[in-house]
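>>> Fold the following for me, if possible:
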Amino acid sequence: MRCTASAAVSFSDLGTRHGAALPQEWRTVWRSAIENLRLDQLPQHNRWRAGQVLAHLAQHDSDTFESWFCRRTRSS
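Prediction:
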């Protein structure tokens, strides 16, 4: 799961210009990876990047952000 999460936060159209664009056909799999993202299981730089992605989602894709947040609060 850690590799999936690290890959999920790498795409450029999610709050940064760095990285490859997320292909539309990968969006469902990507969303699942984000919903299951656990910041405490990521390397430090990926944690920072995940924070950038989550901030972007909070502003531009609130449903995905809410799903991630709810899963984290239930698993704590």
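>>> okay, CA-based contacts and neighbour counts for the rest of this
Will do.
>>> Would you map the helices across the protein?
Under the criterion DSSP state H, helices of the chain are mapped to 2-8, 27-35, 44-60, 62-75.
>>> and these as TSV, adding mean neighbour count?
Output for the helices of the chain, formatted as TSV (neighbours: other CA atoms under 10 Å):
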stretch	mean neighbour count
helix 2-8	18
helix 27-35	16
helix 44-60	17
helix 62-75	14
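>>> another one to check against the first:
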Amino acid sequence: VTLRRRYERRLIDILDQGEAAGLFRCGDARVAAYGILSMLTGVCTWFRPHGRLSKEQVIAIYSDQVLGGLLGPREP
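A predicted model of the protein is given here:
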């Protein structure tokens, strides 16, 4: 639990700093961090090495989803 909270806190801090610098748009860094961490920890429940998607494809999809969400255009 302590290690998980350290990971969460680090990611929240990174997202907060990125948003303050105008690099990310999170809305709520804690919610964004929980979403990202859930994606990463949940992949083991459905990914199969010989399944429909390769590891590289999953990495590309997840990267696009996370970075697209964080780096996408700001709403006016």
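>>> What would you report as the TM-score here?
Scored against TM-score structural alignment, normalised by the length of the first structure, the superposed chains reach a TM-score of 0.25; 38 aligned residues with a CA RMSD of 4.0 Å.
>>> For Ala33 of the second structure, grab the count of nearby residues.
A total of 22 residues lie near Ala33 of the second structure under the criterion other CA atoms under 10 Å.
>>> Repeat that for Leu40 of the second structure.
Neighbours of Leu40 of the second structure (other CA under 10 Å): 12.
>>> One more: Asp64 of the second structure?
Burial of Asp64 of the second structure is recorded as 13 neighbouring residues (other CA under 10 Å).
>>> Same check on the one 3 residues further on?
In terms of burial, Leu67 of the second structure registers 12 neighbours under the definition other CA under 10 Å.
>>> tell me which element it is part of?
Per DSSP states H and E: Leu67 of the second structure is located in helix 55-71.
>>> list the buried ones in that helix?
Using 16 or more other CA atoms under 10 Å as the test for burial, helix 55-71 of the second structure gives 62, 70-71.
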